[in-house]
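Undergrad: Everything below, folded, please.
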Amino acid sequence: MTTYAPDARSRRRHNPAETAAAPPTAAPTHEEAPERKRAGEQIALGLFILIPFLALLAAIPWAWGWGLGWHDIVIAVVMYAISGHGVTVGFHRYFTHGSFKAPTWLRVVMAVAGSLAIEGPVIRWVADHRKHHAFSDREGDPHSPWRYGETVPALIKGLWWAHMGWLFDVEQTPRTKYAPDLMKDAAIRRVSSSFPGLVVVSLLLPALVGGLWSMSWWGAVTAFFWGSLVRVALLHHVTWSINSICHALGERPFKSRDKSGNVWWLAVLSMGESWHNLHHADPTCARHGVDRGQVDSSARIIWAFEKLGWARDVRWPRPARLAAKRVAA
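TA: Reported below is the predicted structural model:
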């Protein structure tokens, strides 16, 4: 496998092939954000990563005391399931890869639900992930753990980069190049531009529900801690683990041109995303956990959508296609 050279980052930004493929522009567009705006985004991003992570660290000792009730557990689990499946079913399998077709109302619902995960606006998320697949574990991949090489020190540095370091990179994936379909979609553009407001909703809704459910301010506080801060931190790190851990570890029963692997112990929390080897072998497949015992709740939701008549043309795995992609024993 070819590893990144030390100056790969600068070369990647001036890749002639990418420049030639990008649509010509006569003047700067809304995609070229000023440096001050980008710096502000990085500060805000840092706060959204740091504060929930600190809450996650404090969660265990607090749970041993008086700061966790069954109301909090229910609210946190429901919010995790809604926002998490909004990312896995909506942002990833639907918007990025087109694993099924859906009516406009469901598309908007999935975009809103995924935005509640606070992983960025839907169009930016999709553009980044499509670029990841275009250059997976090669120069140009936004978040490959093999970026710095294959030695142990290089991999440790690369795992940090793939997990969360890449989020602070000043480079922006051009949305007009990697998500032109969504840029032309008025409904999805509105959801994407409403991301700041949806962040507020995601953080305050658990507190509102917790306060009304318990009819107390303390119920609102504990619901905010567990249903907002801890839930966001856990979901973030599970999602980032797909970028880092699942491209460094795991079994590889299917042929792919990268180092994507299946990591079974992340399957439940990642809602089926950690069956990552099959996903990279067959990106448009609606089910990632295709073998016996591989839990994939995202695929079950798509199955339910299909049964309800909300989804059509679902790209379910076909035995012949799987057999062709499976590594020979």
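
Undergrad: CA atoms for contacts and neighbours, from now on please.
TA: Will do.

Undergrad: quick one: the helices in the stretch 101-250 of the chain?
TA: Along the stretch 101-250 of the chain, counting by DSSP state H, counting those that start in this stretch, helices occupy 104-115, 122-134, 152-163, 175-178, 180-183, 186-193, 195-214, 217-224, 231-244.

Undergrad: tell me the SS of Gly272?
TA: coil (DSSP: H, G, I helix; E, B strand; the rest coil).

Undergrad: pretty sure it is in contact with Gly293, am I right?
TA: No - in this structure, Gly272 is not within contact of Gly293 by Cα atoms under 8 Å, at 11.4 Å.

Undergrad: Tell me which residue is most central in this structure.
TA: Thr239 (5.2 Å; Cα atoms, centre = their mean).

Undergrad: so how far is His132 from that residue?
TA: 14 Å (Cα to Cα, to the nearest Å).

Undergrad: got the end-to-end distance for stretch 308-325?
TA: 31 Å.

Undergrad: Buried residues in it, which are they?
TA: 310-312, 314, 316-317, 322, 325 (16 or more other Cα atoms under 10 Å).

Undergrad: One more, so I can put them side by side:
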Amino acid sequence: MSTDQGTALRPGEHGPRRDDDPYDGAAPFHRPDDAPGTRTAGQRVRLALTGAIVVAPLAALAAGVWLAWGRAITIIDVLLGLTLYVVTGLGVTAGFHRLITHRSFTARRWLKIVLAVAGSMSFQGSVIDWVAIHRRHHAFTDRPGDPHSPYRYGTGLRGELRGLAHAHLGWMFGNDPTSTRRYAPDLQADRTMMHVGRAFPALCALSLTLPFVAGWALTGSWHAGVTAFLWAGLIRVALLQHITWSINSLCHMIGTRPHPTRRHDRSTDLWPLALPSFGESWHNGHHSDPSCARHGRRPGQIDLTAGLIRLFERLGWATDVHWPDRGRRHETPPSPS
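TA: The predicted model follows:
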């Protein structure tokens, strides 16, 4: 199934749907051409950069543990790391995801840019690519066409274990590109978002430079700058990456499914990840109504991103917020082809 063919999807669309869908929900649906094969020079460079983005934070985590052995991490490292985790994490959840991908609310122009920049500093890809991939995920959730379904290799134990690794990390190294022309034409027509997308490498560099400069400036010690670079820079990136990737993997395999979704969609609500993911792990609630600004649909389901959007609304920075309609009965839509 080529993602470069067909008409462009408008934001909020789930893709083509057919009632005579041949997929049975259990068979593997990976394709032979998904595997790495002959790549162009540009694709090899992109793959190398992806590897660096994945491996470097993990290496920093190992280095940070070694440096911290027998001594405490400084309060500056903790505060800087927490601050940047929150800023970049909410840039992804409120900006990349709920605002730009699903249009759960309308934001002031300056706020949309700020959120897009903050999300870009999370090392999760440019805003254009991130949005396109996520819209494709919703168009073909857990069925042929989904770029990171854990059921790609079938529903047997071996297939699910292989699929879990694919959904969490492996999909980024496959040969299954997502067409931004098809899935994000609105962003390609937005000159500012295109500039933010092109600035992704520079914003990643800024994301790592800020903690070093802050640590050095606050203490006057280059050693404090280096430890801040490790803990509030690379290690913070690693933690946020794996929390986000867990939504792709764990939140389609483990948890509860209290809300109806389309056929074959196995999204779940996974409460242990609710706080570190800022409410994104109420994933079944999200898939039941993708354009809703609140993913935690039940009482007691903490959704910090929804709280931030509520604050934006009260400040007059956000309008047309799609809050849950308590009186509306959610129906399971037909599956896409």
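
Undergrad: Can you give me the TM-score here?
TA: The TM-score (TM-score structural alignment, normalised by the length of structure 1) is 0.89; 304 aligned residues with a Cα RMSD of 1.8 Å.

Undergrad: And the helices of the stretch 101-250 of structure 1: which comes nearest Phe48 of structure 1?
TA: helix 231-244 (8.6 Å; Cα to Cα).

Undergrad: Where does the closest one end up in structure 2?
TA: On structure 2, the counterpart of helix 231-244 of structure 1 by TM-score structural alignment is residues 236-249.

Undergrad: quick check, distance from the matching stretch to the centre of its chain.
TA: Distance of stretch 236-249 of structure 2 from the chain centroid (Cα atoms, centre = their mean, to the nearest Å) equals 8 Å.

Undergrad: Stretch 102-117 of structure 1 now?
TA: 14 Å.

Undergrad: Ok, stretch 249-265 of structure 1 next?
TA: On Cα atoms, centre = their mean, the centre of stretch 249-265 of structure 1 falls 18 Å from the chain's centre.

Undergrad: what distance separates the start and the end of that stretch?
TA: 12 Å.

Undergrad: Can you give the contact residues for that stretch?
TA: Under the contact criterion Cα atoms under 8 Å, 6 or more residues apart in numbering, stretch 249-265 of structure 1 has outside partners 136-138, 245-248, 274-278, 280-281, 294, 325-327.

Undergrad: Take those and keep only those in strands.
TA: When the contacts of stretch 249-265 of structure 1 are checked against strands using DSSP state E, none is located there.

Undergrad: circling back to that earlier point, which of the buried residues of stretch 308-325 of structure 1 sits closest to Arg93 of structure 1?
TA: Distances from Arg93 of structure 1 to the buried residues of stretch 308-325 of structure 1, taken by Cα to Cα, are shortest for Val314, at 10.5 Å.

Undergrad: Can you find the partner of that closest one in structure 2?
TA: Aligned partner of Val314 of structure 1 by TM-score structural alignment: Val321.

Undergrad: Might you report the residue contacts of its match?
TA: 104-106, 293, 313.

Undergrad: which of the residues you listed still touch in structure 1?
TA: On the basis of both residues aligned by TM-score structural alignment, their matches' Cα atoms under 8 Å, what survives of the contacts of Val321 of structure 2 in structure 1 is 104-106, 293, 313.

Undergrad: Please identify, among those residues, the one with the most neighbours.
TA: Ala293 (26 neighbours; other Cα atoms under 10 Å).

Undergrad: ok, that residue - contacts?
TA: Counting by Cα under 8 Å, 6+ apart, Ala293 of structure 2 has contacts 98, 104-105, 306, 309, 321-324.

Undergrad: hmm, 10 Å instead?
TA: 94, 97-99, 102-105, 286, 303, 305-307, 309-310, 321-324 (Cα atoms under 10 Å, 6 or more residues apart in numbering).

Undergrad: can I get the kept ones among the contacts of Val321 of structure 2 in JSON lines with secondary structure?
TA: Listed next are the kept ones among the contacts of Val321 of structure 2 as JSON lines, based on three-state DSSP:
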{"residue": "Ser104", "secondary structure": "coil"}
{"residue": "Phe105", "secondary structure": "coil"}
{"residue": "Thr106", "secondary structure": "strand"}
{"residue": "Ala293", "secondary structure": "coil"}
{"residue": "Glu313", "secondary structure": "helix"}
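
Undergrad: I'd like to know which of the contacts of stretch 249-265 of structure 1 are buried.
TA: Buried among the contacts of stretch 249-265 of structure 1 (16+ other Cα under 10 Å): 136-138, 245-248, 274-278, 280-281, 294, 325.

Undergrad: so which of these comes closest to Trp226 of structure 1?
TA: Ser274 (24.1 Å).

Undergrad: Residue in structure 2 paired with that closest one?
TA: Ser274 of structure 1 maps onto Ser281 in structure 2 when the alignment is built from TM-score structural alignment.

Undergrad: thinking again about what came up before, any idea which of the buried ones among the contacts of stretch 249-265 of structure 1 is closest to Pro206 of structure 1?
TA: Out of these, the member with the shortest distance to Pro206 of structure 1 (by Cα to Cα) is Ser274, at 27.2 Å.

Undergrad: Would you mind finding the match for Ala102 of structure 1 in structure 2?
TA: Using TM-score structural alignment, Ala102 of structure 1 lines up with Ala107 in structure 2.

Undergrad: one step back: quick one: the match of Ser274 of structure 1 from Gly296 of structure 2, how far?
TA: 8 Å.

Undergrad: what do these two both touch?
TA: Contacts common to Ser281 of structure 2 and Gly296, judged by Cα under 10 Å, 6+ apart, are 269, 271, 274, 303.
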